[in-house]
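the following comprises the amino acid sequence and a computationally predicted model.
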Amino acid sequence: MMYYISLHNMRFHSHIGVLPEEKVVGQNIQIDLKVKVDADPTDDDLKSTVSYADFYPTIAKVIDNNQVDLVETLAQTVIAAIKNIDSRIMTVNVRIRKQGTPIDGVLDDVEIEMEH
């Protein structure tokens, strides 16, 4: 049986960017995650599914251990880390919104979406 597990608006502080101030001061990011799972959780046992409680700390560890220039690089790293949690994870879709981006203009955030 295929189904999806989604987490929305997870919030983190990161140091993503090519500019020196982005690396020092950092910025807030929000992450949405959609995971396609191939499992059969019909027996009401956590072992028969993928525990979504593992997703947030996995992403937090990725952010804490990786200072990258590109949001795309962070997305690829998050996808790989989530897929490594459980072999029943078939597809990972991640959307990352980076706030406080130093762009000459008025905007809330920059968002990238990636799937593997």
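Arrived safely. What you are looking at is a predicted structure, and each value in this text was computed from that prediction instead of being measured.

going forward, measure contacts and count neighbours with C-alpha atoms only.
Noted.

tally of neighbours for the nearest residue to S6 once chain neighbours are set aside?
Residue nearest to S6 in three dimensions, not counting chain neighbours: K34, with 4.3 Å by Cα to Cα, 6 or more residues apart in numbering. Neighbours of K34 under the rule other Cα atoms under 10 Å: 16.

second structure follows, compare the two:
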Amino acid sequence: MASVHSSKKTAQREHASAPSQTTDTDVVTLKAMRFHARIGVLPHEAEIAQSIEVDASLWVRRSSGRPTANDIVDYRRVYDLVADVVTRGHTSFLEEVGERIAARALELPLVDRVRIAVRKPNVALPGPLAYAEVALERERG
């Protein structure tokens, strides 16, 4: 599922003379992308893939007004980069996966900021637990 939120940053002057003086920032979010990955520090986690979920929110800058193909982020491209990071070999920590996804997402044109959450829904602990999650935010720069 993808969602888009928009917030307008207006120019310093009350009446901007041209639309190019303002930009919009859209937050594009892909929620609960599900994958099987070899992730964790236990010996069996290096060999047996387990379910993980990833949320990715990207702050995308574009010219004010109606969006065009030149100033949007393709959801498919975001999904593909997340899938590539998550399914590429064994990773020890959720934090590593989040950092790698964030770095790749910030390489996309127009993306200024990201929020990445990586979840393990099936964690073997002695009590009830919905999931373990690591969330991080990174900015270009």
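Great, that's in hand. None of the values given here were measured: they were computed from a predicted structure.

what does the residue nearest to S6 of the first structure correspond to in the second structure?
Counting by TM-score structural alignment, K34 of the first structure corresponds to S57 in the second structure.

what do you get for R95 of the first structure?
Aligned by TM-score structural alignment, R95 of the first structure pairs with A117 of the second structure.

mean shift of the helix or strand that match falls within relative to the first structure?
A117 of the second structure belongs to strand 111-120 when elements are defined using DSSP states H and E. Here the mean offset of strand 111-120 of the second structure against the first structure after fitting is 0.6 Å, by mean Cα distance after the TM-score superposition for the first structure.

so what does that strand touch, helix or strand wise?
Strand 111-120 of the second structure sits against strand 50-63, helix 94-106, strand 132-139, with contacts defined as 3 or more Cα pairs under 8 Å, 6 or more residues apart in numbering; DSSP states H and E.

what would the ones you listed look like in TSV with distance to D24 of the second structure?
Below are those laid out as TSV (distance: least, Cα to Cα, whole Å):
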stretch	distance to D24 of the second structure
strand 50-63	5
helix 94-106	18
strand 132-139	17
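
the most centrally placed residue in the second structure: what's it in contact with?
Centroid-nearest residue in the second structure: A56, 2.2 Å away (criterion: Cα atoms, centre = their mean). By Cα atoms under 8 Å, 6 or more residues apart in numbering, the contact set of A56 of the second structure is T29, L30, K31, V114, R115, I116, A117.

mind doing that once more with 10 Å?
Counting by Cα atoms under 10 Å, 6 or more residues apart in numbering, A56 of the second structure touches 2, 27-33, 78-79, 82, 98, 101-102, 105, 114-118, 135-137.

how about V25 of the first structure?
Neighbouring residues of V25 of the first structure by Cα under 10 Å, 6+ apart: H13, S14, H15, I16.

on the three-state scheme, the aligned residue in the second structure for V18 of the first structure is what?
Structural alignment (TM-score structural alignment) places V18 of the first structure against V41 in the second structure. Three-state call for V41 of the second structure (DSSP: H, G, I helix; E, B strand; the rest coil): coil.
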